[in-house]
Structure formats: structure tokens, C-alpha cells
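Colleague: structure for the following, please:
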Amino acid sequence: MSLFYEDVGDGPPVVLVHGWPLSHRFWEPQIGPLVAAGRRVVCYDRRGFGCSSRPWHGYDLDTFTADLAALVESLGLTGLALVGFSTGCAEAVRYAAASGRVARLVLGSPALFADPLAHELRAASLRHRIPMLDDLLLRFFAVEGLSALDEPTRQYLLRHAADASATATAESLTAWGTADPRADLARVTVPTLVIQGAGDAFVPLEDGGTRVTRAIAGSSLVTIPAAPHAAALTHAEQWNELVLEFLAR
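Modeller: Alright, predicted model coming up:
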């Protein structure tokens, strides 16, 4: 089992964790500004996605978190800022709660709590994976039914999502569909910023950022007006500004 990762820049480390069903390419708008701000940026593909290995098993939260821990430890990273997106926030939260290597935590559009939608998506993935992904990536970037992302970029992300392991695409959803992050959230003690698009059509604000912020003591929530679930991409300038300001405190 091997994880593909990119390691660029110099300075305090930032580790980026993408969400289902994407890859490290989701973070393209963040890498340059973080490096320009004097950060070392590590972004990787979760198992089964992008260029990482595609084992048949291991698409559960414990294994995803172990993968993250192994990468961080192999690179000798300490005092890092850990940034998660959507379902990728799950291992970011668990690792931050258990590891002394994390100094700051950023959760973008967190999809942490069990949602019946996960079971629906899994069933759809097993029957007709590509149409399901196409519809999903419409919702990721939609605000009130209108896309906030240009179609060529959406198709670019769809191609990478479609190229992921079919097993990983389906089985990763079991972890989300059965999630109970309350214990992990209660153990997070590092400064935490939660960012979510006010127009998120995938995870409602009350089930995402609001609920997570209530569960992490001392955390703060910032919403980006008229932004979708994938606000880090569609509203990258605002998103990056919020993150860089938080990391500089």
C-alpha cells in the first residue's frame, strides 16, 4: 500500500486532505497561495483515489486515519496545520484529536455526521457509478440550482473522480453512512476554523459547519455568501484569505 503525495514549498507544514470522491487535484487553487505565503504544502491522494494504491479493503475511518498518520510521520512533520474538505474532514478530526503533531485545524464544508444520503449514493455507485458522479459534482458546485463552476473544470474533476477505484468509491461511503464523530470532536483541543459555503446544496449548514462548531470547544465558523459545498474551489480567493489569516494568528 502506498500513498501518492506532493510535497512543495518551505516553512511551517500544511497537510491537505481531499474528500470523497476527489483527489489531491481538488486543492490546486490552494497550493500556490500557501507556498507563496511561506508554507510547506503536502497534499495526497486517499487510498483508492488519484494515484494512490487501490487495495480491495481498508475504506474505513480507522484505516484512512492510519494512512494520514503514516504519511505525516514518514515526512517528520510537526506543528502542522491540517486542512480537510468534506468527508476528508473525518480523518483530519480524528488525527487532530489523537496526535500531538497538529497545531491548527481547518475544516472545509465538513461532512462528518452519518447521513442517509451516503447509503443512497453507495447504492447508486454500485448500479451506475459514472452518472452518479456526474450528478454529485453538479451538487458540489451548485447554489440554488445554478452552477458556480465553469463546465470545463467540472468535467476535469469528473474525469479524475471516474478514474478512482470503483470499490473505493462505493465502500468509502459506508464510513460516512455510519459515522459518529462526537467523541473525536470533543477531544479536539487545537485552534479550529470551520469554513462552509452559505449555499451548500450537499451538506446543509446546520448539519455541517454549525453542528461541528458547537462540538469543538473554542472553534469558529465562517460562511462564504453564495458559495457551494466546494467553496475552496469556486471561491478560492476568499477561502484562501480566510485560511491564511487563521494560520498567521
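Colleague: contacts and neighbour counts: CA atoms only from here.
Modeller: Will do.
Colleague: you'd agree residue 97 is up against residue 188?
Modeller: Yes. With contact defined as CA atoms under 8 Å, residue 97 counts as touching residue 188 (4.5 Å).
Colleague: what's the closest non-adjacent residue to the most centrally placed residue in the chain?
Modeller: The geometric centre of the chain, computed from its C-alpha atoms, lies nearest to residue 85 (CA atoms, centre = their mean), at 2.0 Å. In space, not counting the residues next to it along the chain, residue 85 is nearest to residue 108; the distance is 4.6 Å by CA to CA, 6 or more residues apart in numbering.
Colleague: dump the residue contacts of the residue nearest to the centre of the chain.
Modeller: The neighbourhood of residue 85, defined by CA atoms under 8 Å, 6 or more residues apart in numbering, consists of 17-19, 107-110.
Colleague: next one: residue 147
Modeller: For residue 147, the contacting residues are 138, 141, taking CA under 8 Å, 6+ apart as the criterion.
Colleague: distance-wise, check it relative to residue 51.
Modeller: Noted for residue 147: a distance of 28 Å to residue 51, by CA to CA, to the nearest Å.
Colleague: can you check residue 83 too?
Modeller: For residue 83, the distance to residue 51 under the criterion CA to CA works out to 20 Å.
Colleague: of the two, which one has the most company?
Modeller: Legend: neighbour count by other CA atoms under 10 Å for residue 83 and residue 51, higher for residue 83 (24 against 19).
Colleague: right, and the more buried one touches residue 110 too?
Modeller: No. Taking contact to mean CA under 8 Å, the distance of 10.7 Å between residue 83 and residue 110 leaves them out of contact.
Colleague: okay, and the common contacts of those two?
Modeller: residue 89.
Colleague: all strands of this structure, in order?
Modeller: Using DSSP state E, the strands of the chain run over 5-8, 13-17, 40-44, 80-85, 102-108, 142-143, 146-147, 192-197, 220-224.
Colleague: turn the ones you listed into JSON lines, columns for distance to residue 169.
Modeller: Formatted as JSON lines, the strands of the chain follow (distance: least, CA to CA, whole Å):
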{"stretch": "strand 5-8", "distance to residue 169": "19"}
{"stretch": "strand 13-17", "distance to residue 169": "16"}
{"stretch": "strand 40-44", "distance to residue 169": "17"}
{"stretch": "strand 80-85", "distance to residue 169": "16"}
{"stretch": "strand 102-108", "distance to residue 169": "20"}
{"stretch": "strand 142-143", "distance to residue 169": "21"}
{"stretch": "strand 146-147", "distance to residue 169": "23"}
{"stretch": "strand 192-197", "distance to residue 169": "24"}
{"stretch": "strand 220-224", "distance to residue 169": "28"}
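Colleague: quick one more, to check against the first:
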Amino acid sequence: MTLAYDAAGDGPAVVLLHSAVCDRRMWDPQWPALADAGYRVVRCDFRGFGQSLLPDRRHNDAEDVLDLLDSLGVEQAALIASSYGGRVALEIAARRPDRVSAMALLCSGLPGHEPSDELRAFGEREDALIEAGDIAGAVELNVDTFLGPDAEEAVRDEVRAMQRRAFEVQLAAPEGAGRKNVDIDLSAVKAPGLALSGGLDLADFREIAAGLPGLLGDTRHVELPWAGHLPSLERPAAVTDLLIGFLGETVPAG
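Modeller: Below you'll find the predicted structure:
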């Protein structure tokens, strides 16, 4: 298996998919609590993040996750996904609805979303800093943009470390590396869903979360007024309780 991952616990499978600002370590606060609640928990690093290196060819993150589940003998799983991980979760649920029992999407991305001027300006600023060799500046831009005011300094340091690692891995990518996108039909999604948004997040992600109930058949939206883009790190205990409550309704353990 090409993806670095951790697995723990017994019971219904739950897969944690990380944000593009982080890697699988972002789930440290939720990891033991979900296992203790009676779930078999799997978390992985997408290629280009954490301990998963990029190959010398194009890859598809949804297919990588499905391959990981096959290797672990997991036929169906609930997906808990943050930001870019939410975009991957939606692709998995659309392409293989039989494999997904439920989805909790935290400040999710959306396949085909057209970025706002604000989000586009962020990307241009990040690209300019990287091209200038100012990796530290690009890291700080991400920390300042995506963490809300409730994030403690220790959490900011953790996100700094994860984002810096992502830049290091991606800047060392071999020739031919890149993502392979696939067109999907969201009407194929069958799993019940919870879409969380942060009241202090960028407008793109607030609008995506608010619109998901209209795109998916069985999804509800909850806004967290205190949250930025990474609520599971900003107020981990509150988000863990929300996730365990959602799983208890949709994929009860035991």
C-alpha cells in the first residue's frame, strides 16, 4: 500500500481524511476518542502529505483511499473529512456509494467549485511566496488564513509543522507527478451526511456546506459560529462530541 496510515480499534469502520493544510496528524484529538467509542478507525496521508510521497505519475486520491480500504478488508466505512478531504470523500461516495455508510464533512471542498476572488487571491499569494523561496511565509499565510481565533498556539505550531512538511514533499515531487481528476455525479451519493461550516471561515467553504443539503439527498448543515476552517483542531472536544453523536445516529457501534 502506497499511503501511510494508522488503524486502531474494533467495530464499524471510520476513515479520517485530512485537509490540504495538514496531514493525518490533524486527527490526533479525535483518534483515541473514536476508537474508545467502539469504532475501527483508519487515518491516512494523501500522496504529497505527511509520510506519503508523490509517485512519478498522475494519481487519484479517491482511488488511493479505496485501495487502502481493500487492503485492510474494509467493505464499507463512514468518512469523516476536512476541507480537501471532504472533496475526496464526496468523490468516493459518488463513485462507490456502496462503500460509504455515512459522511461528516468539515468545511468541505467540492468537486467543480469555482473559487471566489478571495480564495483565488490566497492561492496567488501562496504561489508567489513559494516561487520566491519564502516557504516560511507561505506556511504562515496558511496558518493565518485557515485557523480561527480559538486555536491555541500549540495547535498553530502543529499546523505549521504539517503544512511545512506538505510543501517539502510536494516541492520534491518527481517529474510526472500530479492529480488525476474524475468527473462525478453527486446525485449518486446515498450516504447520510453532516456538513459542518465555520462562521469565521472563507465564504467559499461556508457556501459549499450550506449548499450540500440541496445537492445530496440526506445531509444536514450545521454552522459553528466560533470556527475558522479547521474546527476539529480549534475546539477538538466540541467537534469530537458532534462526530460521535452523528456516528451514533447513522453507524452505531456495538
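Colleague: what's the TM-score here?
Modeller: Comparing the two superposed chains by TM-score structural alignment, normalised by the length of structure 1, the resulting TM-score equals 0.85, with 236 aligned residues with a CA RMSD of 2.6 Å.
Colleague: highest neighbour count among the contacts of residue 85 of structure 1?
Modeller: Looking at the contacts of residue 85 of structure 1 with neighbours defined as other CA under 10 Å, the largest count falls to residue 109 at 33 neighbours.
Colleague: what does it correspond to in structure 2?
Modeller: Taking TM-score structural alignment for the superposition, residue 109 of structure 1 sits opposite residue 107 in structure 2.
Colleague: select the longest helix from structure 2.
Modeller: If each helix of structure 2 is counted by residues according to DSSP state H, the longest one is helix 153-171.
Colleague: how about that one: buried residues?
Modeller: By neighbour count, with 16 or more other CA atoms under 10 Å as the criterion, the buried positions of helix 153-171 of structure 2 are 155-156, 158-167, 169-170.
Colleague: closest to residue 124 of structure 2 among those?
Modeller: Distance to residue 124 of structure 2 across those (CA to CA) is lowest for residue 167, with 15.4 Å.
Colleague: look up the closest residue to the closest one, ignoring the ones flanking it.
Modeller: For residue 167 of structure 2, the closest residue by CA to CA, 6+ apart turns out to be residue 135, at 7.6 Å.
Colleague: how deep is the one you found tucked in, by neighbour count?
Modeller: As a burial measure, residue 135 of structure 2 scores 18 neighbours (other CA under 10 Å).
Colleague: kindly provide the distance from it to residue 172 of structure 2.
Modeller: From residue 135 of structure 2 over to residue 172 of structure 2 the distance is 13 Å, taken as CA to CA.
Colleague: what does residue 82 of structure 2 give?
Modeller: In this structure, residue 82 of structure 2 and residue 172 of structure 2 are 25 Å apart, going by CA to CA.
Colleague: and the longest helix for structure 1?
Modeller: The longest helix of structure 1 (DSSP H) is helix 116-140.
Colleague: compute the inter-axis angle for it and helix 151-162.
Modeller: Using axes from the mean of the first three to the mean of the last three CA atoms, to 10 degrees, the direction of helix 116-140 of structure 1 lies 150 degrees away from that of helix 151-162.
Colleague: what packs against helix 116-140 of structure 1?
Modeller: Where contact means 3 or more CA pairs under 8 Å, 6 or more residues apart in numbering; DSSP states H and E, helix 116-140 of structure 1 is packed against helix 151-162, helix 166-177.
Colleague: and with 6 Å instead?
Modeller: Using 3 or more CA pairs under 6 Å, 6 or more residues apart in numbering; DSSP states H and E, the elements in contact with helix 116-140 of structure 1 are helix 166-177.
Colleague: chain center to the helix it packs on, what's the gap?
Modeller: A distance of 15 Å separates the centroid of the chain from that of helix 166-177 of structure 1, by CA atoms, centre = their mean, to the nearest Å.
Colleague: same deal with stretch 236-251 of structure 2?
Modeller: Offset of stretch 236-251 of structure 2 from its chain centre (CA atoms, centre = their mean): 16 Å.
Colleague: got it, and stretch 102-119 of structure 2?
Modeller: Relative to where its chain is centred, stretch 102-119 of structure 2 has its mean C-alpha point 10 Å off (CA atoms, centre = their mean).
Colleague: roughly how far apart are the residue of structure 1 most remote from its centre and residue 49 of structure 1?
Modeller: Among the C-alpha atoms of structure 1, the one farthest from their average position, using CA atoms, centre = their mean, is that of residue 127, at 25.2 Å. Taking CA to CA as the measure, residue 127 of structure 1 falls 19 Å from residue 49 of structure 1.
Colleague: contacts for stretch 12-29 of structure 2, please.
Modeller: Counting by CA atoms under 6 Å, 6 or more residues apart in numbering, stretch 12-29 of structure 2 makes contact with 39-45, 49-50, 77-85, 162-163, all of which sit outside it.
Colleague: got the end-to-end distance for it?
Modeller: 19 Å.
Colleague: need the counterpart of residue 65 of structure 2 in structure 1.
Modeller: Residue-level alignment of residue 65 of structure 2 against structure 1, with TM-score structural alignment as criterion, gives residue 68.
Colleague: next one: residue 89 of structure 2
Modeller: Residue mapping for residue 89 of structure 2 onto structure 1 gives residue 92, with TM-score structural alignment as the criterion.
Colleague: quick one, what contacts the closest residue to residue 35 of structure 2 other than its chain neighbours?
Modeller: Leaving out its chain neighbours, the residue that sits closest to residue 35 of structure 2 by CA to CA, 6+ apart is residue 9, at 4.8 Å. For residue 9 of structure 2, the contact set (CA under 6 Å, 6+ apart) comprises 35, 39-40.
Colleague: repeat that for residue 67 of structure 1.
Modeller: Under the contact definition (CA under 6 Å, 6+ apart), no residues are listed for residue 67 of structure 1.
Colleague: how close does it get to residue 45 of structure 1?
Modeller: As it turns out, when the distance is counted by CA to CA, residue 67 of structure 1 lies 10 Å from residue 45 of structure 1.
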